[in-house]
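Asker: I'd like to go over a predicted model; first the sequence, then the structure.
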Amino acid sequence: MSIMTHTDPNTTRPAVASMATRMFTLCYGGLAYLIFLGTFLYAVGFVSGSVVPKTVDKATGSGPSAPLSTALLINLVVMAIFAVQHSGMARRGFKQLFTRFASPAIERSTYVLLASLSLILLYWQWQPMPTVVWNIEAPILAGVVTAFGLLGWLIVLYSTFLISHFELFGLTQVISHFAGRVTEPMKFKTPGLYRMIRHPIYLGFIIAFWCTPIMTLGHLLFAAVTTAYIFVGIYLEERDLMAMFGDQYRSYRQKVAMLVPRIF
């Protein structure tokens, strides 16, 4: 990944960006990461229904809930906005287009920032649908289910660190750009959980979204749509990974399960 903004015609080496440009890039990437971090932490409370003022089941204020048809339409629209942004900007074609007009160093940060903003829109506009689908009243069982939900979030976070958390969210790229270094392309590796399943991050999200002692109609809609989107995302992501890593990823795909570890 190049850290340069232009090429000096008198040499074969690209000219390094100015200090002002590198400082702006660093601040931009840092801000994008902080917004992501806040958005991720809010997501934990939003889905689990704790700490934050608005959750998947509870709106801010005391006004009446929107009619079911209105709530369903709004919720599907905001989830679709996130899905289109999240998948569209992750494709290789968009990345190549982006780097024609802006520094490659901020491509990942821009993706992270816009994904965070689309999630903030979802939190803001989400309409609770409070009809209860199931309610686990036994305290011990309810506690176990809640604990599994939190475990899902831990799996998500842990898995990002296994494959380079700060590179995944754009910080490595902007820090390297600021230091005048070229960021090495992300290498194919399968540490820890990635030896057992190909997509532990997605598995963590599925566990977090479905493990709740009280499942409302709104929460069910959120969990079902996001799970369906995860499978679409896996298909698109693996298509890109096979194009990038070729037979190396195809062999990995044949040997390692997608989401559920193979017993034999």
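Answerer: Yep, that arrived. Residues are numbered from 1 along each chain as shown.

Asker: Every contact and neighbour count from this point should use C-alpha atoms.
Answerer: Noted.

Asker: Which parts of the chain are helices?
Answerer: Assigned by DSSP state H, the helices in the chain fall at 19-48, 68-88, 92-101, 107-125, 139-162, 165-168, 171-179, 200-210, 217-245, 247-255.

Asker: Please identify which of the ones you listed is closest to Thr60.
Answerer: helix 107-125 (9.5 Å; Cα to Cα).

Asker: So which elements touch that closest one?
Answerer: helix 19-48, helix 68-88, helix 92-101 (3 or more Cα pairs under 8 Å, 6 or more residues apart in numbering; DSSP states H and E).

Asker: where's the nearest residue to Gly88 once chain neighbours are set aside relative to Ala102, distance?
Answerer: Nearest non-adjacent residue to Gly88, counting by Cα to Cα, 6 or more residues apart in numbering: Phe94, 7.1 Å away. Distance, Phe94 to Ala102, using Cα to Cα, to the nearest Å: 12 Å.

Asker: and if you look at Gly29?
Answerer: 14 Å.

Asker: higher neighbour count, these two?
Answerer: Gly29 (27 against 11; other Cα atoms under 10 Å).

Asker: Let me see the contact set for the closest residue to that one other than its chain neighbours.
Answerer: Using Cα to Cα, 6+ apart and skipping residues adjacent in sequence, the residue nearest Gly29 is Ser109, 5.3 Å away. Ser109 sits next to Tyr28, Gly29, Ala32, Tyr33, Phe169, Gly170, Leu171 when contact means Cα atoms under 8 Å, 6 or more residues apart in numbering.

Asker: same question, Gly170
Answerer: Here Gly170 is in contact with Gly29, Tyr33, Ala105, Ile106, Glu107, Arg108, Ser109, Val112 (Cα under 8 Å, 6+ apart).

Asker: circling back to that earlier point, among the contacts of Ser109, which two are most distant?
Answerer: Between all members of the contacts of Ser109, the farthest pair (by Cα to Cα) comes out as Tyr28 and Phe169, at 12.2 Å.

Asker: Between the two, tell me which one has more neighbours.
Answerer: Phe169 (22 against 17).

Asker: hmm, who's touching stretch 172-184?
Answerer: 1-3, 16, 19, 22-23, 25-26, 29, 105-106, 108, 166-167.

Asker: Pull the number of nearby residues for Ala66.
Answerer: 13.

Asker: isn't it right up against Gln127?
Answerer: Yes - with contacts counted by Cα atoms under 8 Å, Ala66 reaches Gln127, the gap being 6.8 Å.

Asker: okay, how far is it across stretch 99-111, tip to tip?
Answerer: Per Cα to Cα, stretch 99-111 runs 12 Å from first to last residue.

Asker: Please identify the buried residues of that stretch?
Answerer: Ser103, Pro104, Ala105, Ile106, Glu107, Arg108, Ser109, Thr110, Tyr111 (16 or more other Cα atoms under 10 Å).

Asker: Check it against this one:
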Amino acid sequence: MTLSDPRIARLITLVIAALRPPAGRRRIALALFMGVLCHAVFAVGVLAMMWAMFFGMSESFGSVPWPWAFVANALLILQFPLVHSFLLTKRGMGLLARMLPGPHGGTLSTTTYAIIASVQLGALFLLWTPSGIIWYRAEGLAFWAICAAYAATWLLLMKASFDAGAEVQSGALGWMSLLGKIKPKFPDMPTQGLFRIIRQPIYVAFALTLWAVPVWTPDQLVLALSYTAYCLLAPRLKEKRFEKRYGDAFDRYRRDVPYVMPRLKNGAGKSEEGHNA
């Protein structure tokens, strides 16, 4: 990876524009406020997820009495994929652009989206009501081996997010574009890095984090099954959007690159895999 890499060049251009913002105190103040809010909430959401799953969802702040806790936890599971997917639709993106009053709502839509997603994740993992049942807790060498696997899945998720466009995934595109007074420029269809191996590395990496945990409870199993299903099904909707946006380019990419399972070998099975994906 070099400075000529389009992903690096795009980030450098965005950072340079943000470091020298044109005059406009209110615009600058709004951009910086949204940036701080976005990344603070993002950090809380991600850290809450890492912490809660590390303990198999047995450690959280939810205290809804049973059996109502089952309903509350189910709603927490459902709210993320439903809202997350809706906001990616044409209607949802229009709503995002109108959430902030004034002329900058459209520019800040990716930042607003990241804030909402982070609040959703924080709610899921901080407000979960644990069942109190622990099936398995790794110890000794097994504990350290699983911890290493857990860390590896998170590194994989970070790599996939960078390959897809770190500025979009983190919400930085919106507020940095507003700060630099430039039009947000979305990255092209991702085809480099992990996207050369499978079409949906972010969803696969996210699913892997659900299973590489040192503590297993009924709570973790329900979460893992639910969100693994989401990670397998939701990208189909994303790919329909890509079909409309990129046309033949995406069709060629889809023929050449499998959906979520890497190919073990090239050659005769390539064409067949591409058509089945």
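Answerer: Great, that's in hand. Note that the structure is predicted; figures quoted are calculated from it, not measured.

Asker: on that earlier part again, what does the residue nearest to Gly88 of the first structure correspond to in the second structure?
Answerer: By TM-score structural alignment, Phe94 of the first structure lines up with Gly92 in the second structure.

Asker: In contact with the closest residue to Arg254 of the second structure other than its chain neighbours, which residues?
Answerer: Sequence neighbours aside, Gly274 is the residue nearest to Arg254 of the second structure in space, at 6.4 Å (criterion: Cα to Cα, 6+ apart). Going by Cα under 8 Å, 6+ apart, Gly274 of the second structure touches Arg254, Arg255, Asp256, Val257, Pro258.

Asker: re the thing from before, ok, the residue nearest to Gly88 of the first structure to Pro185 of the first structure distance?
Answerer: 17 Å.

Asker: Over to Tyr33 of the first structure?
Answerer: 20 Å.

Asker: swap in Gly233 of the first structure?
Answerer: 22 Å.

Asker: Surely Ser170 of the second structure touches Leu37?
Answerer: No - between Ser170 of the second structure and Leu37 there is no contact under Cα under 8 Å: 11.8 Å.

Asker: Aligned to Leu117 of the first structure, what sits in the second structure?
Answerer: Using TM-score structural alignment, Leu117 of the first structure pairs with Val119 in the second structure.

Asker: which residue lines up with Ala29 of the second structure in the first structure?
Answerer: Aligned partner of Ala29 of the second structure by TM-score structural alignment: Met23.

Asker: leaving aside the residues next to it on the chain, what's closest to that match?
Answerer: Phe178 (6.4 Å).

Asker: Next, count neighbours for the one you found.
Answerer: Count around Phe178 of the first structure with other Cα under 10 Å applied: 24.

Asker: picking that back up, Thr190 of the first structure: which of the buried residues of stretch 99-111 of the first structure is nearest?
Answerer: Using Cα to Cα, those come closest to Thr190 of the first structure at Arg108, 21.3 Å.

Asker: what sits against the closest one?
Answerer: Leu168, Phe169, Gly170, Gln173.

Asker: follow-up on the earlier one: please produce CSV containing the contacts of Gly274 of the second structure, extended by distance to Tyr136 of the second structure and neighbour count.
Answerer: Supplementary listing: the contacts of Gly274 of the second structure in CSV, determined by distance: Cα to Cα, whole Å; neighbours: other Cα atoms under 10 Å:
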residue, distance to Tyr136 of the second structure, neighbour count
Arg254, 40, 20
Arg255, 42, 17
Asp256, 41, 20
Val257, 37, 24
Pro258, 34, 22
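
Asker: List just the nearest of those to Ala9 of the second structure.
Answerer: Val257 (25.1 Å).

Asker: hmm, back to that, settle it for me: which of Phe94 and Pro185 of the first structure has more neighbours?
Answerer: The residue with more neighbours, out of Phe94 of the first structure and Pro185, is Phe94; 12 against 8, by other Cα under 10 Å.

Asker: just checking, the more buried one touches Gln85?
Answerer: No - Phe94 of the first structure lies out of contact with Gln85 (Cα under 8 Å); the separation is 10.8 Å.

Asker: Report how many residues lie close to Thr190 of the first structure.
Answerer: 14.

Asker: How about Cys231 of the second structure?
Answerer: 20.

Asker: Grab the nearest non-local neighbour of it.
Answerer: Nearest to Cys231 of the second structure is Tyr203, by Cα to Cα, 6+ apart, at 5.1 Å.

Asker: which ones are touching the closest residue to Val16 of the first structure other than its chain neighbours?
Answerer: In space, and not counting its chain neighbours, Val16 of the first structure is closest to Met4: 5.3 Å by Cα to Cα, 6+ apart. By Cα under 8 Å, 6+ apart, the contact list for Met4 of the first structure reads Pro14, Ala15, Val16, Ala17, Ser103.

Asker: if you set the cut-off to 10 Å instead, what comes out?
Answerer: 13-18, 22, 103-105, 177, 180-182 (Cα atoms under 10 Å, 6 or more residues apart in numbering).

Asker: measure Arg196 of the second structure to Met158 of the second structure for me?
Answerer: Note on Arg196 of the second structure: its distance to Met158 of the second structure, by Cα to Cα, is 16 Å.

Asker: cool, Ala164 of the second structure as well?
Answerer: 10 Å.

Asker: Hmm, Ile201 and Tyr158 of the first structure touching each other?
Answerer: Yes - using Cα atoms under 10 Å, Tyr158 of the first structure is in contact with Ile201, at 8.4 Å.

Asker: list residues touching both of these two?
Answerer: Gly152, Leu193.

Asker: So which of the two has more stuff around it?
Answerer: When Tyr158 of the first structure and Ile201 are compared for neighbours, Ile201 comes out ahead with 21 against 17, by other Cα under 10 Å.

Asker: which ones are touching the residue lying closest to the more buried one once chain neighbours are set aside?
Answerer: Sequence neighbours aside, Val156 is the residue nearest to Ile201 of the first structure in space, at 4.5 Å (criterion: Cα to Cα, 6+ apart). Contact analysis of Val156 of the first structure by Cα under 10 Å, 6+ apart lists His199, Pro200, Ile201, Tyr202, Leu203, Gly204, Phe205, Ile206, Ile207, Ala208.

Asker: ok, how many other residues are close to the last one?
Answerer: Around Ala208 of the first structure there are 26 other residues, counting by other Cα under 10 Å.

Asker: OK, contacts around it?
Answerer: 44, 47-48, 145-156, 202, 223.

Asker: Map Thr129 of the second structure onto the first structure.
Answerer: Match for Thr129 of the second structure (TM-score structural alignment): Gln127.

Asker: No further queries at this time; thank you.
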